[in-house]
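Colleague: predicted model and sequence follow; I will ask about them next.
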Amino acid sequence: MKQDIMREITPLTQSDCFTLFSRVKKKFDFPLHYHEEYELNLILNAPGAKRIVGDHIEVIDEVELVLVGPNLYHAWFTHKCESEQITELTIQFHKDLFEDRLLRRNQLSFIKTMFDKAQRGILFSRETIERLLPRLLQLEQKNGFDSVLELLSILHDLSTSRNMRTLSDSSSDNEQFNYNSRRIEKVFEYMNANYSRPISLTEVAKVANMPEASFSRFIKKRIGSTFIDSLNEIRLGHATRMLIDTTHNVAEVAYKCGFNNISNFNRTFKKRKGCTPKEFRGNFSGNRIFI
């Protein structure tokens, strides 16, 4: 099953603290996936939908709030939900937004414990959701430093809440998803900085200080995908942000993100995202902010 799980490169950049996306929709249509960032997902008015987090599968009530840790696969599916007004609010933030040394301070120890539990996914109680719902919904009205402080405050209140439930029996800590070596980080930093132009296997292998053949085997073993697939995922991550954040047409987005062939861009996008770039832009016509 794991080879069918999509590794998502989110539109969140290193310059952002977090992103918040809200929309009202009739169905869940994003495939089973995982990503590097933490994700806090609030869902309202979706009784009968199905949630998968790691090895845990459950039909949900009309309201739920889940925190998913880095590289833990997850998705929501329409299943038996018949609601025409599903509300979804998703907050994604970097796993290093709050440095480990900061989280070890006494006042933040509850947040650290919660982040550790999030490696298996956390479902918060109905009482907690009802108490924090107004603040979660108002978070997109804030901006700049105030929004970061409010997110930290919400995370603290979640971390001290009662009756939270861990979902998956196993965490995301497995070889396929565990690719945080310095060599891999350097390669991904290089590809992220140069995604808009042609990048060859030869030059990336030099960044890793490895022969090409050895590097190809190394990256496939460490992250479960080839160099080209990894580069395309990075480009698609930037493309999704441009589709959400700009008015560039699809061809402009393709060329700005390093795809020199519009047909190849459309084909690659649909294969990885399950829809065309145009459909993706339409699906993401909700409210998205980057802080």
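Modeller: Received, thanks.
Colleague: alpha carbons only for contacts and neighbour counts from here, please
Modeller: Noted.
Colleague: tell me where the longest helix sits in this structure.
Modeller: Longest helix in the chain by number of residues (criterion: DSSP state H): helix 227-245.
Colleague: tell me what the helix or strand following that helix is packed against?
Modeller: The helix or strand immediately downstream of helix 227-245 is helix 250-256, counting by DSSP states H and E. Under the contact definition 3 or more C-alpha pairs under 8 Å, 6 or more residues apart in numbering; DSSP states H and E, helix 250-256 sits against helix 227-245, helix 262-273.
Colleague: put this next to the first one:
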Amino acid sequence: MKLTYKQTELKPENSFLVKQERKPCLDHNWHFHKEVELIYFMKSSGTRYIGNSIGTFNTGDLYLIGSNVPHLFKNDKVNSFYRVLKGDSVDYIVIKFDPEFFGKQFLSLSECRNLQLLIENAEKGLKFPKMISKLVHDVMIELTQTKGLRSVIGLLKVLEVLSTVNNFTSLCSEVVVNNYTNKERERMARIISYLTENFDKKIELEDVASIACMTPNAFCRYFKKRTLKSFTQYLNEIRLRNACKLLIEGELKVSTICYQSGFNTITNFNRQFKSLMNVTPSEYISQYINGLAS
């Protein structure tokens, strides 16, 4: 996985990008771009990385990601979306627009105050409730087939709905935008790639520091400055998000999930899980089952 700058290719007649993608699986690079991105998953699930936030994404999820915020949506290899089976595919709509698309004068209008705040808040990465996804579902579908002024009006309709939402989730604790040099991008890409591909194994601090060509102490300071999280905290979050996915699937015992997620003792696993999720693994399963039944 490599952190890359993704150039958004626009048709001459378009000022912003909107497209619907259907494919067997998602397996993109960790990337960033100048445009603000609105992405709606109509069919998919896996792990998301937005700024310094790690979590899962599922069908019906809607995200707004700010300009130059590194992000990645990736299907897990054990996920059914990763298997090229008949009828199984990823289906999502993505919209990308320049943060200055509407112009400073337009955004400075008192009527656009909420829209301006929405774009500013997107720098932390926003996740909207599924009820909001349902509200904009039809408009986003229509946007994929609309041209000219109607497409701009459609985009404004979607953003108007999102700008009135108060119960969105800010995914990053602080604004995390990509201001890395080329050398730093390559270094961070190597680090994140190593962690996401090997989280289920024993990972020594010295090994990751050597990938970054640093001493362990220098690496810890560097990583904390760039991600706003300690190396251990970041690694544990990757492991625990994987554990959450396995718990929901319900096919393995908690003890098995503990070791398959990279933890070496069930006691440490339970303690870290409770610290991040505010519930025990068993309580997490119960909440999920009760949520399905309600």
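Modeller: Good, I have the coordinates. In this text the structure is predicted, and so the values were computed from the model without any measurement.
Colleague: and the longest helix of the first structure, how far from the chain's centre?
Modeller: Here the centre of helix 227-245 of the first structure is set off from its chain's centre by 13 Å, with C-alpha atoms, centre = their mean, to the nearest Å.
Colleague: likewise stretch 169-179 of the first structure?
Modeller: With C-alpha atoms, centre = their mean, you get 16 Å for stretch 169-179 of the first structure.
Colleague: quick revisit: please point out which parts of the longest helix of the first structure sit buried.
Modeller: 227, 230-244 (16 or more other C-alpha atoms under 10 Å).
Colleague: now do stretch 111-122 of the second structure
Modeller: Under the neighbour-count criterion of 16+ other C-alpha under 10 Å, stretch 111-122 of the second structure has 114-116, 118-119, 121-122 buried.
Colleague: residue 122 of the first structure matches what in the second structure?
Modeller: Matched by TM-score structural alignment, residue 122 of the first structure corresponds to residue 126 in the second structure.
Colleague: now residue 134 of the first structure
Modeller: In the second structure, residue 134 of the first structure lands on residue 138 (TM-score structural alignment).
Colleague: contact partners for that match?
Modeller: Listed by C-alpha atoms under 8 Å, 6 or more residues apart in numbering, residue 138 of the second structure has no contact partners.
Colleague: which residue ranges form the strands in the first structure?
Modeller: 6-7, 18-25, 33-34, 38-44, 50-53, 56-59, 63-68, 74-77, 86-93, 122-123, 165-166, 287-290 (DSSP state E).
Colleague: counting contacts, what elements does the last one pack onto?
Modeller: Packed against strand 287-290 of the first structure by the contact rule (3+ C-alpha pairs under 8 Å, 6+ apart) you find strand 18-25.
Colleague: please tell me which residues of the second structure the strand it packs on aligns onto.
Modeller: By TM-score structural alignment, strand 18-25 of the first structure lines up with residues 16-23 in the second structure.
Colleague: tell me the residue in the first structure aligned with residue 162 of the second structure.
Modeller: In the first structure, residue 162 of the second structure lands on residue 158 (TM-score structural alignment).
Colleague: just the ones in helices from the buried residues of stretch 111-122 of the second structure, please.
Modeller: Going by DSSP H, the helices hold 114-116, 118-119, 121 from those.
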